[in-house]
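Here is my input, please return the structure:
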Amino acid sequence: MDWLQVVILALVQGITEFLPVSSSAHLILVPVLTEWQDQGLAFDVALHLGSLLAVVLYFRTELMAMTGSWFRSLQTRKPDADARLAWAVLLGTIPVGLAGLAFKDTIETVLRSPLYLAAGLIVFGVALAWADLRHRGSRTEYQMTWKDVLIIGCAQAVALFPGTSRSGITITAALFMGMNREAASRFSFLLSIPVIVLACALLIKDLAATPEPIQWGAMAAGVLLSGISAYLCIHFFLAFIKRIGMMPFVAYRIILGVILIGVFA
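Down below sits the predicted model:
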């Protein structure tokens, strides 16, 4: 890879990982539109690692409180609000973990077509708009029921379909459950932590089985740029989401989907 490719891919990953616009769609489209060669597994690991470090750093205070409360709940059997949120993140990850293991090969081959991306962008963009306009409530992530967690977790598994957007579908499901925008987004970002850890583990497993050379300089730059852009994205998204709502992202998804259909149909 040349350095322009490193910078573009890292920024695309960092900016789109936590926005409801599908990072996988953008990472698939970059080489399609630029005719760059595939960036390889090693660089994919670097990009995901940067996003992981960003979300962990941003929510470090909440994560420390959740972790401490979770361990105490194992002893006392009386989980407080932070422990229940930690359990919700863990339980909400199970559906996507099972689905990823079952359908990994199909997702990575059959469903990477630009037209599949366009369908996912448009259909789930409309669902996000419907949830935001008609079902949004005032509940926070600390007021979820276990039914809410199960529904949001199953919705996250649907995000394995390219173009869906993991953050987009989990925010959509949370809004349908009557949560407010900020709470839906925060829980979506917390849910991303174990998912990215699992994704990195699978990528590293696959990487170990290939003789792919590793460009350590590109890897380090990918981690740094992806992490910084992801951190800033989380910060500004949470700061402005109450005011701007979800409609700008819905409009972007639909426009991008229509363009893809026009170019590749």
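
can we go C-alpha only for contacts and neighbour counts from here?
Will do.

Tell me which stretches of the stretch 101-250 of the chain form helices.
114-130, 146-158, 166-176, 181-208, 216-244, 247-264 (DSSP state H, counting those that start in this stretch).

Here is the second sequence; please produce its structure so I can put it next to the first one:
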Amino acid sequence: MTLFQLFILALIQGITEFLPVSSSAHLILAPYLTGSDDQGALIDVMAHVGTLLAVLLYFRRDVMAVLSGAPALLAGRMTPGGRLFLMVAVATPPAILVGGVLYLTGWVDLLRSPAVIAWATLIFALPLWLADRYGAQVKTSETLTWRDAILIGLAQAIAFIPGVSRSGITMTAGRALALTRSEAARFSMLMSIPLIAVLGLSAIAELATGEMAGVALLDGALVAALSFGSAFLAIAALMAVVERVGFLPFVIYRVLLAGVILIWLI
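Got it, this is the predicted structure:
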């Protein structure tokens, strides 16, 4: 792959992974922009490594609280970090289960079409706007209930449809359940950590048994670095935007993107 193609893929992965606009949809559409074939497993893995490092660094205080709270749970003590660990833990299994079924059966490939992306991008923009416009803002991650965490986790399982957006659907669910805008975004991104880690490990396992011919490790390192930088900046921008103006800019972008794809398909 050329440097330009690697640069575009890394930026797309980094910027869209945590914005409510669907990174998978943009990555599927990327070859039409770059004129390249499928980027290969190693590039995908390294892009995810970069975004994972970005969210770990940005939310390092939360991550450290969770890491220190987990051992306290074993000792019978409930700390704020331990409670957050449990909330993320109960929200994660639905997506891993659904994702595992889709990948093992090969059904996930049936969803990778511009038409599916366009309609999913458009349809799921509406509940994001409604939840943000009319949802109360009274809860934080610390006051999230078990029921809330499970419902947000179930919503995350829908995100394997390209165009839905993992961050978008979880933020929608969070706002519908009365999380504040910034807390909905924060919890959504903390939920991404175990999911990205599992997807990355499964991709590495698949890569270890496959072929890496034609893919340079230097290319992978470059993609990881670019994805890390763009993802870190995207997270910071997202937190600032939702705090000041809400999710409307992303809703508008989704509608415009869906319109462009549908017009292109005609």
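
for the helices of the stretch 101-250 of the first structure, which one sits closest to residue 57 of the first structure?
helix 216-244 (8.0 Å; CA to CA).

Give me the mean distance between that closest one and the second structure.
By mean CA distance after the TM-score superposition for the first structure, the fitted helix 216-244 of the first structure averages 1.0 Å away from its aligned residues in the second structure.

burial count for the closest residue to residue 99 of the first structure other than its chain neighbours?
Leaving out its chain neighbours, the residue that sits closest to residue 99 of the first structure by CA to CA, 6 or more residues apart in numbering is residue 157, at 6.2 Å. Neighbourhood size, residue 157 of the first structure [other CA atoms under 10 Å]: 21.

May I ask you to confirm that residue 157 of the first structure is in contact with residue 96?
Yes: judged on CA atoms under 8 Å, residue 157 of the first structure makes contact with residue 96 at a distance of 4.0 Å.

Reduced to three states, what does whichever residue in the second structure pairs up with residue 90 of the first structure come out as?
Matched to the second structure by TM-score structural alignment, residue 90 of the first structure sits across from residue 89. Assigned state for residue 89 of the second structure: helix (three-state reduction, DSSP: H, G, I helix; E, B strand; the rest coil).

how close does residue 89 of the second structure get to residue 152 of the second structure?
Separation of residue 89 of the second structure from residue 152 of the second structure (CA to CA, to the nearest Å) stands at 12 Å.

With neighbour numbers in mind, choose between those two.
For residue 89 of the second structure versus residue 152, the count of surrounding residues by other CA under 10 Å is larger for residue 152: 28 against 15.

Which position in the first structure pairs with the more buried one?
Per TM-score structural alignment, residue 152 of the second structure is aligned with residue 152.

Identify the residues contacting the residue lying farthest from the centre of the first structure.
Largest separation from the mean C-alpha position in the first structure: residue 76, at 33.1 Å (CA atoms, centre = their mean). By CA atoms under 8 Å, 6 or more residues apart in numbering, the contact set of residue 76 of the first structure is empty.

ok, now how distant is it from residue 30 of the first structure?
50 Å.

now swap in residue 48 of the first structure and tell me
Taken as CA to CA, the span from residue 48 of the first structure to residue 30 of the first structure is 16 Å.

So those two - more neighbours on which side?
residue 48 (24 against 17).

was I right about that one contacting residue 202?
No: between residue 48 of the first structure and residue 202 there is no contact, the gap being 11.5 Å when judged by CA under 8 Å.

count of neighbours near residue 34 of the second structure?
16.

Quick check: which element contains the closest residue to it other than its chain neighbours?
The shortest distance from residue 34 of the second structure to any non-neighbouring residue, by CA to CA, 6+ apart, is to residue 5 (5.7 Å). For residue 5 of the second structure, the host element (DSSP states H and E) is helix 3-16.

before we move on, the earlier item: for the helices of the stretch 101-250 of the first structure, which one sits closest to residue 101 of the first structure?
helix 181-208 (9.4 Å).

Between helix 166-176 and that closest one, find me the angle.
Put simply, helix 181-208 of the first structure runs at 150 degrees to helix 166-176, going by axes from the mean of the first three to the mean of the last three CA atoms, to 10 degrees.

and helix 181-208 of the first structure, how far from the second structure on average?
Helix 181-208 of the first structure sits 0.7 Å off on average (mean CA distance after the TM-score superposition for the first structure).

Please name every helix or strand in contact with that helix.
helix 41-58, helix 81-109, helix 166-176, helix 216-244 (3 or more CA pairs under 8 Å, 6 or more residues apart in numbering; DSSP states H and E).

what about residue 147 of the second structure, neighbour count?
Counted with other CA under 10 Å, the neighbours of residue 147 of the second structure add up to 13.

What's the separation between it and residue 90 of the second structure?
In terms of CA to CA, residue 147 of the second structure sits 10 Å off from residue 90 of the second structure.

what's the answer for residue 101 of the second structure, then?
19 Å.

Same question for residue 123 of the second structure.
Residue 123 of the second structure sits 27 Å away from residue 90 of the second structure, going by CA to CA.

circling back to that earlier point, between residue 101 and residue 90 of the second structure, which one's more packed in?
Ranked by neighbour count (other CA under 10 Å), residue 101 of the second structure and residue 90 place residue 90 first, with 18 against 13.
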